[in-house]
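Trainee: A predicted structure for the sequence below; I have some questions about it.
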Amino acid sequence: MTTPQEELLPGTRRALLHRIAVAQTEGRAPSLVAAVVRGGRTVWHGARSSVEGHGPDENVQYRIGSLTKTFTAVLVLRLRDEGLLDLGDPLEKHLPGTGVGEATIAELLAHTGGLAAETPGPWWERTPGSLRPELADVLGERAAPHPAGRRFHYSNPGYTVLGALVERLRGEPWDEVLRREVLEPLELRRTSAHPQAPAAGGWAVHPWADVMLPEPAEDFGRMAPAGQLWSTTGDLARFAVFLARGDDRVLSVETLREMGTPAAPAGPAELADGASYGLGLQIQHRDGRLLVGHSGSVPGFLATLLVGVEDDVAAVVLANCTSGLMTSQVAADLVRIVAESEPRIPEPWRPLSEAADSILELAGQWHWGTSPIALRVTADGLLSLGPVSGGGRRSRFRPNGDGTWTGLDGYYAGEILRVVRRADGSVEHLDLASFVFTRRPYEESAAVPGGVDPAGWRGIG
């Protein structure tokens, strides 16, 4: 239930209903179900169906296809956070004998490991997993058509390998680890490896006639970590809250932000679409906003979950048709409708509870060469560095407790900001990634790299 303050306005709710109604009609989907999350709570649910008088609710399962990959990535990041592996480790270190062992775990998560897009043999999504009982059957003889680390190449077998890695390090089947470590803590009771009633049937809709054909619902076997799961809009809405805010029982918000940071080089197609890929999360730029999440497609089903990072709005869209409906666009539109109709109200500004003089004296205007730079002390205890006006490099810094600061984002992410003081304790300059920031442009008394002409500033004479 939502409180009155959290309810969407009637006009917003109608716009959401109109969007999914158009999608279901024009996409010719047997059914479509959607949910919107705002401020950490589900605030809207809608459904359209070709069966008169019947609309699936938030507890009806649909198959979510490759959205499963995000769940698998969460398991791998848990192993990393526990110290059982490093993302830079080659696969061979933990899962020897695959034939693709030179790819690192990070590369497999980001689809840059060079592995093939699909498995050899018949279409794996429409045939029993028993046809591919071993990893060797999934990978085939030409498992890696590209050099590891050189390009983004979406790979379903890559996530099968990651699932096998989870099984090796946990000593249990992938789906059991997922249930215990993710589904149960997050209370995703209607997410499972196999359908549990009520569950929608998957359909293929003829492209040139308004008739349908049932799609087989195969057990993917070894390929399960790439696309096996079934879920509901209710569960996926809760999963969206987790992706946005974290849950220390599963993954911290810092690790989730890492998952949503681009980790794969974008090719021409991705650049044109404003898309990239993180560590198990797709990243999009649509309508001027950043969206992270994942889509899924298997015969009979389409799915998308997207989180609007700055707007604190997420959307889930599920449909039971093989093609003809762009659930990613619909989900992005649902986020946009709420974000534009009811813009997020920012938290009230509050000052710092306390601020040491040694930090306050850093605030104000600095110069990198001749470029004026503003350094601000923000209410969250961070430093914010950026141009006084116009575009340029901007970063935030967190204190390290020893007088240094570490960049959190932007150009200086991971770089160390040092405060250099004179013998009397006053600040002489800031040192950042070999750059010297001075109070005046090329200040003579500071250690400016290359020195300062002793004749000083002058005109043309």
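Mentor: Happy to help now that I have it.

Trainee: from here on, just use CA atoms for contacts and neighbour counts.
Mentor: OK.

Trainee: leaving out sequence neighbours, find the closest residue to the spatially most central residue of the chain.
Mentor: The residue lying closest to the centre of the chain (CA atoms, centre = their mean) is Gly260, at 3.0 Å. Take Gly260 and drop its neighbours on the chain: the residue closest to it by CA to CA, 6 or more residues apart in numbering is Gly278, 5.1 Å away.

Trainee: what is the burial count for that neighbour?
Mentor: 23 (other CA atoms under 10 Å).

Trainee: quick one: it and Val452, what's the gap?
Mentor: From Gly278 across to Val452, the span is 44 Å (CA to CA, to the nearest Å).

Trainee: ok, Gly39 next?
Mentor: Per CA to CA, Gly39 is found 53 Å from Val452.

Trainee: and the helix or strand Lys69 falls within, what does it pack onto?
Mentor: Using DSSP states H and E, Lys69 falls within helix 68-81. When contacts are defined as 3 or more CA pairs under 8 Å, 6 or more residues apart in numbering; DSSP states H and E, helix 68-81 packs onto helix 156-170, helix 174-178, helix 224-227.

Trainee: most tightly surrounded among those?
Mentor: For these, average neighbour numbers computed from mean count of other CA atoms under 10 Å are highest in helix 224-227, which has a mean of 27.

Trainee: check which helices and strands it sits against.
Mentor: Using 3+ CA pairs under 8 Å, 6+ apart, helix 224-227 sits against helix 68-81, helix 156-170.

Trainee: and the contacts of the last one?
Mentor: Pointing back at helix 156-170 there. For helix 156-170, contacts defined as CA atoms under 8 Å, 6 or more residues apart in numbering pick out 69, 72-73, 75-76, 79, 84, 94-95, 105, 108-109, 111, 113, 115-119, 135, 138-139, 173-174, 177, 222-226.

Trainee: could you identify the buried members of those?
Mentor: By neighbour count, with 16 or more other CA atoms under 10 Å, the contacts of helix 156-170 hold 69, 72-73, 75-76, 79, 94-95, 105, 108-109, 111, 113, 115-119, 135, 138-139, 174, 177, 222-226 as buried.

Trainee: among the helices and strands packed on helix 224-227, which is nearest Thr25?
Mentor: helix 68-81 (27.1 Å; CA to CA).

Trainee: so which residues of the stretch 151-300 of the chain form helices?
Mentor: 156-170, 174-178, 224-227, 233-245, 253-259, 268-273 (DSSP state H, counting those that start in this stretch).

Trainee: what packs against the fifth one?
Mentor: Contact analysis of helix 253-259 by 3+ CA pairs under 8 Å, 6+ apart lists helix 233-245 as its packing neighbours.

Trainee: one more structure, for comparison:
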Amino acid sequence: MTAMLPTTELALLRRIATEQATRRVPSLVAAVVRDGEIAWSGARGRVDGQTPGDDTQYRLGSITKSIVAAVVMRLRDEGKLDLNDPLDKHVAGTSFGASTIGQLLSHTAGLTAESPGLWWERTVGDDWKALETSLATDSLKHRPGARFHYSNVGYGVLGEVIARHRGTGWFDAVRDEILTPLGMTRTTPEPAAPFAPGLAVHPFADVVLPEPSHDAGAMAPAGQLWSTINDLARWTTFVGGHTGGVLRPETVAEMRDMVTVDDGDVWTSGYGLGMQLVRTQGRALAGHTGSMPGFLACSLIDPATQTGALVMANSTAGVALVQLAIDLINLTEEHEPRFPAEWVPSIVDSSALALTGLWHWGPTAYHLRMLPDGNFSLAPAEGSGRASRFRPVSDDVWLGLDGYYAGETLTVGRDASGVARSLDLATFIFSRTPYAPDAPIPGGVDPDGWRA
């Protein structure tokens, strides 16, 4: 653990102490991560008469979904499925087989929020066949792809997709492919001592009631797992990009990309591929929240700064964990702001260097710059407009990474002597001068050129 300043640690501890006291939480544990490791952790309240520690288990609830999603993305990267595949291709015969894998991951499949029958979070779960039978009618509440509709059922279905491909239970795949490689040895489907008991706090008196905890069966991939500060910190840094070889960083970044919003046109919260997304105070955070009877949890990280926070509590309701996690991140950044990395010159390929500088899309000037990570940026020289970063794919071929041109191909056009004369970006031609006659401008250039 990297030490923080005593003033920072005091501010962080005071924040969680205030939350635990004012919200009447039996126990609460929290941590801040920076650059792939725990920078601070703290706890308030009691578990079995003791202050809980970094190895005390709490139930994760829906943070389980993100971990399940990581296995699905591994299947995608292995070529075993495509996010656009209909469910029928992998689990045939359901009443919602036209919904795609990507829609299930992003809660846009239109599936009902909860499994039919008894409240699944408080009762012993059935197997897949029983869940599938219960969904035979009235399982679709919205047209697939039409809108965000959070569905615990969708992740029960994804657990079955994993089981069909791996030939084993969903948790076995999660353990072998995610938890063990990341060193998350204290993340389990059932509690293992030391663990906090699930409790509900009476709304009008300072008394508590034990909550039940059962194996959710086929619904378990929606919220079964238990974990610790040590393990959840490792997962939080994974979401930030420290993937430990479990997934490519590009795949985790794809999971963090916004697929849908759940709060209107100007969004502050949304959902990616198994990831909840939060925009606040200039930060773009990714992670997930979780709740099960007796427990609340939250894990969020800012990939841009690599600062994140995680909180777990054994209370059914009443704790503002998202805001608490955001406050822990903000306190850390305020008390210990990062210094920008020292600028140093870098070695660049001379042919790539020759491409930088001024280009024109019609009469509009653009700047092409090389970035420190070896990528390129193409952006208007003045004002706002279509700007994107590009990754080299092969000689003179780049792939758009973000913005309007995300996923589009940029190709450098050269003359017979090898000099770059144009950039072809999804049929838009950029030339060194406005409408340069020696560039392949669509429609040609008036032979008389510019005139008064």
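Mentor: Here it is on my side, so go on. None of these values were measured; they are calculated from a predicted model.

Trainee: now which residue in the first structure aligns to Ser377 of the second structure?
Mentor: Aligned by TM-score structural alignment, Ser377 of the second structure pairs with Ser384 of the first structure.

Trainee: do the same with Arg147 of the second structure
Mentor: That one, Arg147 of the second structure, aligns with Arg151 by TM-score structural alignment.

Trainee: got it, and Asp77 of the second structure?
Mentor: Using TM-score structural alignment, Asp77 of the second structure lines up with Asp81 in the first structure.

Trainee: now Ala325 of the second structure
Mentor: In the first structure, Ala325 of the second structure lands on Ala331 (TM-score structural alignment).

Trainee: counterpart of the longest helix belonging to the second structure in the first structure, which residues?
Mentor: As assigned by DSSP state H, the longest helix anywhere in the second structure is helix 6-22. Counting by TM-score structural alignment, helix 6-22 of the second structure pairs with residues 10-26 of the first structure.

Trainee: give me the mean deviation of that stretch from the second structure.
Mentor: Mean deviation of stretch 10-26 of the first structure relative to the second structure after superposition (mean CA distance after the TM-score superposition for the first structure): 1.3 Å.

Trainee: name the surrounding residues that touch that stretch.
Mentor: With CA under 8 Å, 6+ apart as the test, stretch 10-26 of the first structure has contacts from 30-32, 34, 44, 46-49, 325, 330, 333-334, 337-338, 341-342.

Trainee: same question for stretch 235-245 of the first structure.
Mentor: By CA under 8 Å, 6+ apart, stretch 235-245 of the first structure touches 35-37, 40-42, 58-59, 186-191, 253, 256, 305-307, 309, 312, 314-316.

Trainee: and the helix holding Lys69 of the first structure against the second structure, how far off on average?
Mentor: Here the mean offset of helix 68-81 of the first structure against the second structure after fitting is 0.9 Å, by mean CA distance after the TM-score superposition for the first structure.

Trainee: so Arg126 of the first structure sits against Asp219, correct?
Mentor: No - counting by CA atoms under 8 Å, Asp219 is not a contact partner of Arg126 of the first structure; they are 9.2 Å apart.

Trainee: so which of those two has more stuff around it?
Mentor: Asp219 (19 against 15).

Trainee: ok, the equivalent of the more buried one over in the second structure to Asp172 of the second structure distance?
Mentor: Following TM-score structural alignment, the counterpart assigned to Asp219 of the first structure within the second structure is Asp215. Going from Asp215 of the second structure to Asp172 of the second structure by CA to CA gives 15 Å.

Trainee: picking that back up, pretty sure the match of Asp219 of the first structure is touching Asp126, no?
Mentor: No - between Asp215 of the second structure and Asp126 there is no contact under CA under 8 Å: 9.1 Å.

Trainee: ok, Ala23 of the first structure to Ala47 of the first structure distance?
Mentor: Counting by CA to CA, the gap from Ala23 of the first structure to Ala47 of the first structure is 11 Å.

Trainee: I meant to write Val36 of the first structure there.
Mentor: Counting by CA to CA, the gap from Val36 of the first structure to Ala47 of the first structure is 12 Å.

Trainee: which of the two has more residues huddled nearby?
Mentor: Higher neighbour count among Val36 of the first structure and Ala47: Val36, with 27 against 21, using other CA under 10 Å.

Trainee: for the closest residue to the more buried one other than its chain neighbours, helix, strand, or coil?
Mentor: With sequence-adjacent residues excluded and distances taken as CA to CA, 6+ apart, Val36 of the first structure is closest to Ala315, at 4.5 Å. Following DSSP: H, G, I helix; E, B strand; the rest coil, Ala315 of the first structure is assigned to strand.

Trainee: would you mind finding the match for Ile101 of the second structure in the first structure?
Mentor: Match for Ile101 of the second structure (TM-score structural alignment): Ile105.

Trainee: who touches its match in this structure?
Mentor: Contact analysis of Ile105 of the first structure by CA under 8 Å, 6+ apart lists 86-91, 162.

Trainee: number of residues surrounding His335 of the second structure?
Mentor: Neighbour count for His335 of the second structure, taken as other CA under 10 Å: 15.

Trainee: do you know how far the counterpart of Gln57 of the second structure in the first structure is from Arg189 of the first structure?
Mentor: Aligned counterpart of Gln57 of the second structure in the first structure: Gln61 (TM-score structural alignment). Gln61 of the first structure sits 11 Å away from Arg189 of the first structure, going by CA to CA.

Trainee: have a look at the two and say which one is more surrounded.
Mentor: Gln61 (27 against 15).

Trainee: need the residues that contact the helix or strand where Ala30 of the second structure lies.
Mentor: Ala30 of the second structure is part of strand 27-34 when elements are defined by DSSP H and E. By CA under 8 Å, 6+ apart, the surrounding residues in contact with strand 27-34 of the second structure are 16, 20, 38-47, 52-54, 229, 233, 236-237, 306-315, 328-329, 332.

Trainee: buried subset of these as a ChimeraX selection?
Mentor: Of those, the buried ones can be selected in ChimeraX as follows, counting by 16+ other CA under 10 Å:
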select :16,20,38,39,40,41,42,43,44,45,47,52,53,54,229,233,236,237,306,307,308,309,310,311,312,313,314,315,328,329,332
